[in-house]
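**Q** coords please:
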Amino acid sequence: MTFRLSIRASYLALAASALAATGTTAMAQTPDQAAETVEEESGGFAGQDIVVTAQRRPERLQDIPLTVTAFNAETIKSLNLNDAISVSKYVPSMISQHNAGLATANSYFLRGLGNTQSAATFDPPVGTYVDDIYVARQNANNYAFFDTERVEVLRGPQGTLFGRNTTGGAVAIIMRKPKDEVGAKFEMSAGSFDRVTAKTSIDLPISSTILTKWSAFYVKDDGYLKNITTGETLNGERSYGFRGDLRLLPTDDLTIDLSGEYTSNTGTYFGVRTLPTPSSRFGTTTTPVFYEAATNMRQTSCKGDPVTTLLTTGDGLCLNSENYAASANITYSPDAGTLQAIVGYRKQDQGYINNYSSGTVNKFAGFILADKIDNSQHSGELKWNSELFDGKLKYVAGIFYLKEINDLSTATFSGGTTAYNLTADVRFHQEVETAAAYAQGDYEIVPDLIATLGARYTWEVKNLDFFRSDRFPGFGYDSAAVIATGVPLRQTQSRVTPRIALSYKFDPNVLVFASATNGFKSGGWNGTNSNPALVLPFRPEVTWSYETGFKSELFDRKLRLNGNVYLAITKDLQVTSGIIIPPLTTVSQLARNAGKLQTYGFEWEAAFSPNRYFNIFVNGSINRGKYLSTVQTPGVPANLQIQTSTVPVRVPDFQIATGATFKVPVDALGGDLGITGAFRHNSPYFVAALNTAAAPTENFVDLTATYDNEDGKWGASFGVTNLTKQETITANFISLFPGDPRRFTGRFWFNF
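**A** Just a heads-up that it's a prediction; the model follows:
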């Protein structure tokens, strides 16, 4: 990966929420071609433009009526953003964490919209995209960053241009494309908890029209959670991956990008043990003990059938996930516009065993899940970008198709004394087909006044089938048992989601805008419940978001200041929580419609660079949320229902992320020395849907010292994250799950 911008540019990109870049954006350019133009034409820190593809074409961020935060390759490296979950640290109105017990699954919350359910019968409200291809399943969305060109986070509903309707937003990951010259980059780091990472990327062009790139990564982490009963450490990982990219350039107007990828992830994400005394700090009935667990269960391998592994070895606490992906992006760019065909395939095989009772020493008595999951998807999209009326109208239109096949086998064990006691065994097969057509146009009514109008029509069908257990006779249920309770196992949905916006430029450096955007995410089922009567369907979640804001570059473009106010009304909000529903005696996951949610707030992003040696950024948000009305789920006690007095989860009243970097050339050392400091603050927020647990006030401090050789061939850094040892919890499902502790990391990289 030889893509390289100065660290000064990377921090402007972070603070101003985009890819630091300059250059023209002709319609005949593909997004990555625009990025290459940007790299070649980038100048000093002040006055640089920012190019994003949030509207599915390359545009200056300051010219579009959207709120976007983006990270380029240098920012990802400098801030130690190793995977998709890391980006949330610096995005206004965003809180993210791993799903309870599942380290490969991220729960993204944007403006109060998110979810903690990774089962295939529940879709994420914040979508993940890799090279414009939608990643349907949240249990595989913690994408590792290796040879990543940039990441864009779009806030608010994505109901028009992106591959799957979402209500909260989108995380778009763009991988770097092969270059036309031989080059390579290698990076290695080592740090706390015996964490070692290695990344490499090699460009090997075969000719001027056939370019290739080969990338790989490896991560080993022994974990930071001490099991005081067995002496093992938990919450570590072993991960690796390979990727190959092929770029064909048969003509000046035709580009064909092909890629293939394999990643393997193993590891654990386990909760802490607790003391039997209430905690006012965390709003819980027990007090967490950081960073300790107490179960007598040991780690093992989850390859094969997790239930067989658990019952034959007696051990668990494992995750094994294998992911395969392939894509083709064919871009044809005649004078009239740009036509893109995007085809993708993804497959995941996953197994995990998790004992959620971290403080229960007797491993048989705890609440244990042993799951086997197989997901596959294939998708296709055809997209056309062009202009009319001498450039007064810019438009994009396209069609999209996605098919998913999902299989889940989940067994629950609880309440044993000397052996594992099976309480449930659920198996289902789900197929999803969705198709859409969309169009959006930006028309210049008068000079500098642009009206945006777009809409998407989506059709979707879901079919769900259940099967009785073949390994535990008498357990489980089939589709007939569910249908007998009055629950349909087929859902068909169709919807039009519009977008309207108006923007005006007072001068080349000041833009104001207002917009109204509609988005939805599909309905589904409470698919993992052990009781067929509780496989309840839920309706689609629908959001209208209203925004007004400004984008500006002031003082000879040394200060970039963007801000916006938003109001989002979400009908039939979908929530999940783990509860015990009488007369059952074990915990059930309950996914349901909670009611109507209102969130609103002010978000800002600022970057100031008085000279080429120093810059500072300040990003933040002020947010409020409340339930306007609620929906009561039949058969659930009132104390386990969402009420209008319930506080929405993961909506901190105040967030701020600020930092500064100072970097100067030192002739005696033959390179640049730099130091970067960052501070992040979140006011307290609930992490449990029923307000039974909360994260306290969070204050994180990160520091990094860097050296870059003057010829750009090598460099090194040493840094610390969470310097002040901030303790926090990310989720509450039987156990309390901890945030990351303090880490020290040394890094070395070189290019050739």
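
**Q** going forward, measure contacts between C-alpha atoms and count neighbours the same way
**A** OK.

**Q** In a helix, residue 362, correct?
**A** No: assessed with DSSP: H, G, I helix; E, B strand; the rest coil, residue 362 is coil; it does not lie in a helix.

**Q** right, and it touches residue 295 too?
**A** Yes: between residue 362 and residue 295 there is a contact under C-alpha atoms under 8 Å: 6.5 Å.

**Q** ok, the two, which is more surrounded?
**A** Per other C-alpha atoms under 10 Å, whichever of residue 362 and residue 295 has more neighbours is residue 295, with 24 against 17.

**Q** Assign the more buried one to helix, strand or coil.
**A** Applying three-state DSSP: residue 295 is coil.

**Q** To compare against the first, here's the next sequence to fold:
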Amino acid sequence: MEMNQNRHRIFLLAGSGLAMVVSSAPAWAQDAANVQAAVEQSSGGLDEIVVTARKREENAQDTPIAITAMSGDMIEGRQISNVAQVASYAPNVAIQPVANISGSSASLTAFIRGVGQTDFNITVDPGVGIYVDGVYVARSVGGLLEMADIQSVQILRGPQGTLFGKNTIGGAIVVNSREPSNEFELKLEAATGRFNRADIKGIINIPISDTLAMRAVASYETRDGYQLRLVDGDRQGDKDSFSGRVAFKWEPSDVFTATLAGDVNIRREGTASNTLIENRDSPDLLQFVTTPNGTFAFPSANFGYNKLGGGAGQCGAPGELAPLDNPNCVSSRWVTGDIDTTWAGSNNQSDFDLWGTNLTLEYNLGNLTLKSISAYREQNSIIESDFDATPHVVLQNTNKLDLWQASQELQLNGSVLDDRLKFTLGAYYLKEKGFGDELLQFGFADFFSGGGIDNDSYAAFAQATFEVTDRLSITPGIRYTDETKRFDPSVQVITVDRTAGLPGPYPDGVFIQFARCITGQAAPVLGPDGFPDPTCVPSATNPGGNHVVPAVEVAAKAKEWTPAVSANYEFSDDVMGYVSYSKGFKNGGFTQRIFPGELVTPSFTPEFVETYEVGLKTELFDRRLRLNMAVFQSDYTDIQIVVSEGIAPKARNGGVGRIRGFEIEGQAAPTDWLRIDYGLGYLDAGYRSVLASAFPVNIDSKFAMVPEWTGTVAANATVLDNENGKLVLRGDWYHQSSTFKDAINNPQLFQPAYSVFGANASYTLPGDHFTITGGVTNLTDKRYIQGGFVDLDVAGLATANFSRPREWFLRVGYEF
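**A** Take a look at the predicted model:
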């Protein structure tokens, strides 16, 4: 009761702050849609940030959307090397460069204002959309984008269901590359640092003719892993990545522009660091788990290895725990107690190949502009994961992903009535196909997960801004989406059943018999003791009798309208207030982690968010202070969460939630040589009701990856700028309150509140050609949990992925 009262006081204070700002002068902002920010240098004070949040160029301070925008210079100054690091500079945003149990070094988990997704599987969509040069990146694996030659990055908070639409229920991260220009440019960089870091980057821009220009960038980054494998001396958590982009821009006339670009990312790395926190053996094969849906029996992986697999005959009899002093057994002896060491012994591999191309055509017809964005992207990856983090083959996974996507977007922007009515019309199509082939080697059986996907998404959208008066504008918008997701799980079969040959009525093994008596049947063919009937025969959709789900394609369809409306009023030239409503949705899908059998392929339904927001944006003291504020409430229904049921996490609809919060964000330039960026975010996220299928999540469970408080401060000080050169000192601080890293709120994945500091200094020699930068990341060596996996009953373990330690770096750059 007291906590709720305190929360109400917080919202009253935030609302009072908004009223006070209106009466004096501040304001603030966030969310947006397509953002291609440019920064226009001002003669004094803060730079003006121009965005295309509503598909047209506008000052960010005049746009009634909540958005955090960073220019390319800001990204370079803050030493941001990938998209996950931008979260440290935006309130109510949590991005981790790892996905729970993925093992991939190229994956991303993003949450904005409490909405996101922890699952990386190809049958589950991310909750935050990532767009690169206007092109949607469909999968979490491959979402950890490199920041080699970036014009701007924008983080758009809240549902972007009108102008973006595709899986932007939590928000969108928009990355724009630098475009070719008509001036020659050459940049070279080399960096070294801790863990044998060696980075090389080159950028060249060539004006080929008066109408054609080319820009190319190539970047290679490598460093040793920070987690030592005690078995073989190898390391996990390393980096070995090459990325490149080539773009051509053709402007044959004042009314037509064509930009053709191609990019590639090749990574040959070890798996993400993974620390064994706890290992729990079992004296029995079957673990009985009671849920609101009944009591279920699941196999113990540790028992399977110790009694049926590699430890058979050495690790005790059934009914006994394995001896701790026997290295041939699985037990708690493999917990090192050091987050930077592991006994993992499987292949150490996270290979990733991505390439893409996109063509942007733009016709300027006076009051009308027609834009076309055509794109194709393809990725292939092989990920070897040792989930058990022991030298033995207990829980190991080889995941092969082959995916491609093709998209086409058309935009028509225009204005009428002497520019009092500005509008955007558009159409969008995305085709995505792929296959995931996932071999799982568990202590009790080997089997395949994964399958093929075939997805289509069609959308049409419209939005218009009408200036009712010189100060009041109203912007309604709506999007219609027709989406079909298909999944073929025919690959999912049990290949090895380690109970085969044991005394009893199941010569092929108890798990294969479970699959035979459940998968595709009208009802489970089980005896009164809950075990499979020895005489049952496979169903028609279970050829071979070893499929864990019916070998038939399934589909999830959604047809949704996602409206948005906002009204903004300019109290003065420096103060603008707005109110808005927006709706977003994310389609349902299918769970692919299944064992030993299901009647049908498990599915989950779409989720929805409706957000109501009030905000202010202000600039004060002759653009020396920018203060933006917002208060919002999000009603979150059919929440898609990940819970454990049996041997692996499964996507489920969790129930209904509500998220309330506020954000304060801005910049200050008290002098020409000092710039300060700051942000503060608060979230009150909780369940209003919980479905039985979400067990063990309950009404008191905390949302995964959602801190109550986030705060950030970054400062740049130009302490020298004369004929002797230019010296800039930079420092940043990021703080977030405690979080759980999974929906179940396992205590092993509870991360207490923490702060991270960084600092660097750059010296540009006279002539402005050479710049030397040195600095330290994670200055206080704070090690915090980024993700993990806990299942003590079946998998018998708890593991966590910890952040990188403190690292120093030294960079030398040359610019022609």
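
**Q** residue ranges for the strands of the stretch 501-650 of structure 1, please.
**A** In the stretch 501-650 of structure 1, the strands defined using DSSP state E, counting those that start in this stretch lie at 510-521, 524-525, 537-538, 541-554, 559-579, 588-611, 614-630.

**Q** Which strands and helices lie in contact with the second one?
**A** This means strand 524-525 of structure 1. For strand 524-525 of structure 1, the elements it packs on are strand 537-538, judged by 3 or more C-alpha pairs under 8 Å, 6 or more residues apart in numbering; DSSP states H and E.

**Q** Equivalent analysis for the third one, please.
**A** Contacting strand 537-538 of structure 1 under the criterion 3+ C-alpha pairs under 8 Å, 6+ apart are the following elements: strand 524-525, strand 588-611.

**Q** Deepest in the core, which of those is it.
**A** Of all these, strand 524-525 has the most neighbours on average by mean count of other C-alpha atoms under 10 Å, namely a mean of 25.

**Q** Relative to structure 2, what is the average displacement of that one?
**A** Averaged over the aligned pairs, strand 524-525 of structure 1 sits 0.5 Å from structure 2 after superposition, using mean C-alpha distance after the TM-score superposition for structure 1.

**Q** matching residues in structure 2 for that strand?
**A** Counting by TM-score structural alignment, strand 524-525 of structure 1 pairs with residues 589-590 of structure 2.

**Q** out of the helices and strands packed on strand 537-538 of structure 1, which comes closest to residue 412 of structure 1?
**A** Closest of those to residue 412 of structure 1 is strand 588-611, at 10.0 Å (criterion: C-alpha to C-alpha).

**Q** and that closest one, which stretch of structure 2?
**A** With TM-score structural alignment as the criterion, strand 588-611 of structure 1 aligns to 648-671.

**Q** One more: stretch 489-509 of structure 1?
**A** Using TM-score structural alignment, stretch 489-509 of structure 1 corresponds to residues 554-574 of structure 2.

**Q** which of the residues in that stretch are buried?
**A** 554-558, 560-570, 574 (16 or more other C-alpha atoms under 10 Å).

**Q** Have a look at how far, on average, the strand or helix carrying residue 374 of structure 1 is from structure 2.
**A** Here residue 374 of structure 1 is covered by strand 368-388, with elements defined by DSSP states H and E. Superposing on structure 2 and averaging over aligned pairs (mean C-alpha distance after the TM-score superposition for structure 1), strand 368-388 of structure 1 comes out at 0.6 Å.

**Q** how about that strand, which residues of structure 2 does it hit?
**A** With TM-score structural alignment as the criterion, strand 368-388 of structure 1 aligns to 396-416.

**Q** try stretch 116-136 of structure 1
**A** Under TM-score structural alignment, stretch 116-136 of structure 1 corresponds to residues 118-138 of structure 2.

**Q** Need the distance between the two termini of the matching stretch.
**A** 15 Å (C-alpha to C-alpha, to the nearest Å).
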